[in-house]
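1. from the sequence below, what's the structure:
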Amino acid sequence: MKGSCHCGNVQFTVDGAPTEAMSCNCSMCQRKGTLMWFVSREQFHLHTPEHHLRDYTFNKHVIRHRFCQQCGIHAFCEGIRPDGAAMVAINVRCLEDFDIDALPLKHYNGRAL
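-> Presented below is the predicted three-dimensional model:
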């Protein structure tokens, strides 16, 4: 699947397609309005230079929230799963030609952490 930020400065592809998305109510996700799809790092392919991105971390500083330096759209996050594997959380709102309304949502209470 193809994805990008609003201005196209950040472009990526992901192997596979989401079968559900997570809606988190933590202080960051609630403000961004993201719906996340978690994939292994190997499934994610960034097609633009790293310098097109900026990072933001908060709380325990273990998740790199990646966003476009030009338009500010938060397209994905990078982190480590509890089992130690590298993962990427894709903002499904940044996927192209994809029906978000057909995707089941799983709600996560991120405020409880």
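2. can we go C-alpha only for contacts and neighbour counts from here?
-> Will do.
3. residues in contact with residue 65?
-> Taking C-alpha atoms under 8 Å, 6 or more residues apart in numbering as the contact definition, residue 65 lies against 55, 56, 57, 74, 76, 77, 78.
4. strands of the protein, start to end?
-> Using DSSP state E, the strands of the chain run over 2-4, 11-14, 21-24, 36-40, 44-46, 53-56, 64-68, 74-80, 86-91, 105-108.
5. rebuild these as CSV, extending it with distance to residue 30.
-> Output for those, formatted as CSV (distance: least, C-alpha to C-alpha, whole Å):
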stretch, distance to residue 30
strand 2-4, 20
strand 11-14, 24
strand 21-24, 7
strand 36-40, 12
strand 44-46, 24
strand 53-56, 15
strand 64-68, 14
strand 74-80, 13
strand 86-91, 13
strand 105-108, 11
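6. for the comparison step, fold the sequence that follows:
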Amino acid sequence: MSGGALAGACHCGAVRLTIPRRPDYINDCNCSLCTKRGAIWAYFRPGEVQVEGTTHAYVRGDTPTPCLATHWCTACGCTTHWTPLLADLDRMGVNARLFDPEALAGIEIRAIDGRSWPV
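-> All right, here's what the predicted structure looks like:
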């Protein structure tokens, strides 16, 4: 498979994301937010990801220091990505479910126990 850029979109197509390459791995986090949002995450530096379209963001209120804002399409509601809120966090998450499964075939999916993280 090619190492080139990949394009994905929410269900209605109003939000489009382009990532520079296939991710090295994908995280399937079981924390309360990720499971309810239905996302699995590929990570890139914010400058590497192109996001087009209008999203709405949510910041968890149950953590002492929120570290990210989760975004979704304002039209169809699909989770699209998360952006960092902390200056020292130099990555963002992209919902890998928005990309063609064949384009991501064979990439390791890591089960992450986010439910055990302190809030």
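7. cool, now which of the contacts of residue 65 of the first structure survive the switch to the second structure?
-> Using both residues aligned by TM-score structural alignment, their matches' C-alpha atoms under 8 Å, the second structure keeps these contacts from the contacts of residue 65 of the first structure: 55, 56, 57, 74, 76, 77, 78.
8. for the residues you listed, which one is nearest residue 5 of the first structure?
-> Checking those against residue 5 of the first structure by C-alpha to C-alpha gives residue 74 as the nearest, at 7.3 Å.
9. can you get me a residue count around the closest one?
-> Using other C-alpha atoms under 10 Å, residue 74 of the first structure has 27 neighbouring residues.
10. and it, how far from residue 105 of the first structure?
-> Distance of residue 74 of the first structure to residue 105 of the first structure, computed by C-alpha to C-alpha, to the nearest Å: 19 Å.
11. ok so, going back, just among the contacts of residue 65 of the first structure, which is most surrounded?
-> residue 74 (27 neighbours).
12. how about that residue, what's its match in the second structure?
-> Taking TM-score structural alignment, the alignment pairs residue 74 of the first structure with residue 79 from the second structure.
13. show me what contacts the closest residue in space to that match that isn't next to it in sequence?
-> The shortest distance from residue 79 of the second structure to any non-neighbouring residue, by C-alpha to C-alpha, 6 or more residues apart in numbering, is to residue 72 (4.1 Å). Contact analysis of residue 72 of the second structure by C-alpha under 8 Å, 6+ apart lists 55, 56, 57, 78, 79, 80, 81.
14. and the nearest residue to the last one once chain neighbours are set aside, how far from residue 117 of the second structure?
-> Yep, that's residue 81 of the second structure we're talking about. Take residue 81 of the second structure and drop its neighbours on the chain: the residue closest to it by C-alpha to C-alpha, 6+ apart is residue 94, 4.3 Å away. Separation of residue 94 of the second structure from residue 117 of the second structure (C-alpha to C-alpha) stands at 21 Å.
15. who has more neighbours out of these two?
-> More crowded of residue 94 of the second structure and residue 117, by other C-alpha under 10 Å: residue 94, with 30 against 7.
16. now for that one: what does it line up with in the first structure?
-> Aligned partner of residue 94 of the second structure by TM-score structural alignment: residue 90.
17. and that match, what does it touch?
-> 35, 36, 37, 38, 39, 75, 76, 77.
18. same question for residue 8 of the second structure.
-> Residue 8 of the second structure neighbours (C-alpha under 8 Å, 6+ apart): 16, 17, 18, 98, 99, 100.
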